[in-house]
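**Q** Need a 3D model of the following:
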Amino acid sequence: MGSKNGKPVLRDEDVKALVQSSGLDEEQVREHFNAFVAEHPNGKMKMKDFREMMSKALPKKDASKMEKHVFRIYDSNNDGSIDFQEFMVVFYIMSDGSPDEVLEKIFRVFDVNSDGTISKKELKRIIKDILSGLIKTDNPEEASEKLITTSAFAEMDTNEDGKVSLDEFKAACLGQEKFSKMLALKVIDIFIDDE
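**A** Model (predicted):
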């Protein structure tokens, strides 16, 4: 993406790349870009804008505790904002990506400090936020936060080195491990309209 007189512009090479990666045609990419820039004139979506988008997209869910975690999925360069290309890449992956691509993005939710691994402390924090916002714990039989953390971490940390790599995370989720799969599906659920 380029910039002309401080305004974001979509270059032809950007359009071509997004057509290839998104499954949209050229006109659709330009329409999405124009809508994005109409909402975000400087071409960047900040956390505040993202929060508003999440609350509109998920009026029936309390996703407020998950906002900062989901924001990391989009902000791939960790600059504190989401540009149009970052937004479109996630849009495509979450709608038409392979399971591998989807899990790579979901991994960023759990990797709180963006160091390429998930620690037990990071996993515990995410589970706490998922439980308080996305899983209603009115049911006394609902698994406890500690049980979920311990079980999921044990499923994922196959080499028992105290941290979960991207490959371990993907293997646990794709291997249908009970708690790993449940957590990944809860994150995916954020992107799916349940109507």
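**Q** Could you use CA atoms for every contact and neighbour count after this?
**A** Will do.
**Q** distance of the spatially most central residue of the chain from Gln28?
**A** Here the mean C-alpha position of the chain is nearest to the C-alpha of Ile73 (Cα atoms, centre = their mean), at a distance of 3.6 Å. Look at Ile73 and Gln28: by Cα to Cα, to the nearest Å, they are 23 Å apart.
**Q** want to put them side by side, so please do this one too:
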Amino acid sequence: MGQHKSRSSGSALSQLKTSTRFTEEEIQEYYELFKYEYPTGKIAVEDFKRIYRKSYVIGDPSSFAEHAFRWLDANGDGTIDFYEYLSAMSVTLRGTLEEKLEAAFNMYDQDKDGAISKQEMHKLFTAISEMFGQRKMEEKLLGGETLDQYVDHMFAHLDQNHDGQITLDEFIEGFKNDESIKALSQI
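**A** Here you go, the predicted structure:
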């Protein structure tokens, strides 16, 4: 995708056009920016944490950044390459509600077993709370509830069959049908 137009870079561009909602021109622009910021073509977890620290200066976004990094690192190699980066940007910027909710579900499902446990939900909300600052999170975003109370409330609402885990279908349905949960997804 750089100056050398090989068959593989052409097929990479074609694959990105097919798998994202970006035009060829947009892909090229994102690629140039990505290569400028990350000349190695990879983002390491520490680089990713630095990105979050620039945006969230009051709290500590490190733990949340690690959760997001694991989600973005689709092939599990410990780095985010351009394909992984652009795929996530496509969902984030132009994805449908269902695609965004599936991405959120995958961030919660840390052990990748296809279900969210209460412990996984608590870990992610703790990371979000650290990112925003615990007091601000409880006062502004959780309606005065403590983090534990909110996670209990949210988990009980989403776990429709009460089996102690939340499936992707339960997660999507719960978010679509509950205004208070939808509001939290706007964080």
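**Q** The residue nearest to the centre of the first structure and Asp111 touch, don't they?
**A** No. With contacts counted by Cα atoms under 8 Å, Ile73 of the first structure stays clear of Asp111, the gap being 9.9 Å.
**Q** contacting residues for the residue nearest to the centre of the first structure?
**A** Residues near Ile73 of the first structure by Cα atoms under 8 Å, 6 or more residues apart in numbering: 90, 105-106, 108-109.
**Q** cool, and Ala44 of the second structure?
**A** With contact taken as Cα under 8 Å, 6+ apart, Ala44 of the second structure is in contact with 78-80.
**Q** hmm, try it at 6 Å
**A** Taking Cα atoms under 6 Å, 6 or more residues apart in numbering as the criterion, Ala44 of the second structure is in contact with Thr79.
**Q** Then Phe171 of the second structure?
**A** With contacts defined as Cα under 6 Å, 6+ apart, the neighbours of Phe171 of the second structure are Leu158.
**Q** Which position in the first structure pairs with it?
**A** Matched across to the first structure, Phe171 of the second structure falls on Phe169, judged by TM-score structural alignment.
**Q** Kindly provide the distance from its match to Lys124 of the first structure.
**A** Counting by Cα to Cα, the gap between Phe169 of the first structure and Lys124 of the first structure amounts to 15 Å.
**Q** now the strands: where do they sit in the first structure?
**A** Using DSSP state E, the strands of the first structure run over 2-4, 7-9, 44-45, 82-83, 117-119, 163-165.
**Q** Reformat those as CSV; add mean neighbour count.
**A** CSV is the format used below for the strands of the first structure (neighbours: other Cα atoms under 10 Å):
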stretch, mean neighbour count
strand 2-4, 10
strand 7-9, 16
strand 44-45, 20
strand 82-83, 24
strand 117-119, 23
strand 163-165, 22
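**Q** From Ile126 of the first structure, how far out is the residue lying closest to Ser165 of the first structure once chain neighbours are set aside?
**A** Using Cα to Cα, 6 or more residues apart in numbering and skipping residues adjacent in sequence, the residue nearest Ser165 of the first structure is Thr117, 4.8 Å away. Distance, Thr117 of the first structure to Ile126 of the first structure, using Cα to Cα: 14 Å.
**Q** For His69 of the first structure, which non-adjacent residue is closest in space?
**A** The shortest distance from His69 of the first structure to any non-neighbouring residue, by Cα to Cα, 6+ apart, is to Val109 (4.8 Å).
**Q** Per the alignment, that neighbour pairs with which residue of the second structure?
**A** Checking with TM-score structural alignment, Val109 of the first structure has Met107 as its match.
**Q** got it, and Glu155 of the first structure?
**A** Checking TM-score structural alignment: Glu155 of the first structure goes with His157.
**Q** and if you look at Ile82 of the first structure?
**A** Ile82 of the first structure maps onto Ile80 in the second structure, by TM-score structural alignment.
**Q** who touches its match in this structure?
**A** By Cα under 6 Å, 6+ apart, the contact set of Ile80 of the second structure is 42-43, 73.
**Q** would you turn the residues you listed into a markdown table with distance to Ser19 of the second structure?
**A** As requested, the contacts of Ile80 of the second structure are arranged in a markdown table below (distance: Cα to Cα, whole Å):
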| residue | distance to Ser19 of the second structure |
| --- | --- |
| Lys42 | 20 |
| Ile43 | 21 |
| Asp73 | 16 |
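**Q** right, and out of those residues, which lies closest to Phe175 of the second structure?
**A** Closest approach to Phe175 of the second structure among the contacts of Ile80 of the second structure (Cα to Cα): Asp73, at 24.8 Å.
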